[in-house]
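J.: Quick one: sequence and predicted model below, then my questions.
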Amino acid sequence: MAILPLIRFPHPCLEQVASPVDATAAATGRLAHDLLETMHAAPGIGMTACHAGIMQRLVVIDLPTDGHGPRIYANPEIIWNSTETATREEGSVSMPGIHAPVTRPERVRVRYTRPDGTQAEDAADGLLALCLQHEIDQINGIFWIRRLSRLRRDRVLKRYAKLERDHAMAGVQSTFPSSSI
């Protein structure tokens, strides 16, 4: 397993639709394990191959509080969502240090392919529903800040630019590898 370099906002890959992946391929399994290792190192609770500049429809999620362990979703799609919504803080491993509240449906149903090639559907609520929506948006080319109002997005972008400037002026290098893929 390996920690992959992450791309940073505003890299164009973060706004491109990813291609379907062969869930049964050995390379996909290796990539999923590398994504999990990278996500834990970032740290994060969800990540896509797109965050590493690999334009494949592969999502990994590991919620430390649910006792389920790591989840791998190949080619996931939301097939249903509730009308009830919830607002929670979101961020991205590709925009470290920045978070903002995002409102999304409280519950979803997701169809995906398991690593053995079988099709599955899962219902999710709470934090898992949020993570699935966030990461599926990403593989569909929708970076999370596009879900913010224009005013809030402008504020987030200003905070991120200041954070990046401050790090550059202080000579701070991220301890996490980044990429300019």
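T.: Alright, I've got the coordinates.
J.: C-alpha from now on. contacts and neighbour counts both.
T.: Noted.
J.: longest helix of this protein?
T.: For the chain, the helix reaching the highest residue count under DSSP state H is reported as helix 150-170.
J.: buried sites along that one?
T.: For helix 150-170, the neighbour count (16 or more other CA atoms under 10 Å) marks 153, 156, 160, 164 as buried.
J.: What is that helix packed up against?
T.: strand 95-105 (3 or more CA pairs under 8 Å, 6 or more residues apart in numbering; DSSP states H and E).
J.: another structure for you, compare them:
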Amino acid sequence: MPVTPLPSEVDPAALRIVLYPHPVLREVAQPLDEVDDHVRGVADRMIELMHEARGVGLAAPQVGLPWRMFVINPTNEPGEDTVIINPQLSSPGSHTEPRDEGCLSLPGITAEVTRPTEITLSALDRDGNPFTLSSDDFPARVWQHEYDHLDGVLILDKMTRIDRMANKRAIAELEAGGA
């Protein structure tokens, strides 16, 4: 079993978005024991990387860290970045909706993924304070997508056979290291 690096052992400046099939993307991430300046430094770097890649979310496994943390900005508005640490999802609504999703670790690949349209998120913020949010809009989808990363689940696992065939070449190129 791989050793989870401590926050104090990570140089945020060295972090980059890792691409499929990097093994950390398939690991179940571990909770963070405490939220300190090291964790905040990693979160800040993740926010930078998310914006550079024009994404709306980025999970710690996507930068090579098997931690239960992600950053999001579903609106893509300045000042709307949110750090989510040790999240739990609950109360999924009964209504589901298919929608195309992409992934920063799977460039060039999109897939229709069906998810509950409503969900509740409980987590710690960048200062270690607990909070709970509910959404029945796009943030709910983003939370679920990023949460999947914490359990080693990718959109590849949720795509239809048609999407898998449509993305066959792009998936093969990533698997061959030619992204």
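T.: Received it, and whenever you're ready, just let me know what you need. This structure is a prediction, so every number in the text was calculated from the model and none was measured.
J.: Can you give the structural similarity as a TM-score?
T.: In this superposition the chains share a TM-score of 0.83, using TM-score structural alignment, normalised by the length of structure 2; 167 aligned residues with a CA RMSD of 2.3 Å.
J.: quick revisit: switch the buried residues of helix 150-170 of structure 1 over to JSON lines; also include distance to residue 141 of structure 1.
T.: Below are those laid out as JSON lines (distance: CA to CA, whole Å):
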{"residue": "153", "distance to residue 141 of structure 1": "17"}
{"residue": "156", "distance to residue 141 of structure 1": "19"}
{"residue": "160", "distance to residue 141 of structure 1": "20"}
{"residue": "164", "distance to residue 141 of structure 1": "23"}
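J.: Looking at the residues you listed, spot the one nearest residue 125 of structure 1.
T.: Checking these against residue 125 of structure 1 with CA to CA, the nearest one is residue 153 at 25.6 Å.
J.: what's the average distance of the helix or strand harbouring residue 121 of structure 2 to structure 1?
T.: Element membership for residue 121 of structure 2 (DSSP states H and E) is strand 119-124. Strand 119-124 of structure 2 differs from its equivalent in structure 1 by a mean of 0.6 Å after superposition (mean CA distance after the TM-score superposition for structure 1).
J.: Could you tell me where that strand falls in structure 1?
T.: Alignment note (TM-score structural alignment): strand 119-124 of structure 2 is matched to residues 108-113 of structure 1.
J.: quick one: the helices in structure 1?
T.: Applying DSSP H to structure 1 gives helices spanning 26-41, 126-139, 150-170.
J.: and the angle from the longest helix of structure 1 to strand 95-105?
T.: 160 degrees (axes from the mean of the first three to the mean of the last three CA atoms, to 10 degrees).
J.: And the contacts of helix 150-170 of structure 1?
T.: Helix 150-170 of structure 1 has contacts (CA atoms under 8 Å, 6 or more residues apart in numbering) with 95, 97-100, 145-146, 173.
J.: Considering these, which possesses the most neighbours?
T.: Among the contacts of helix 150-170 of structure 1, the one with the most neighbours (other CA atoms under 10 Å) is residue 145, at 21 neighbours.
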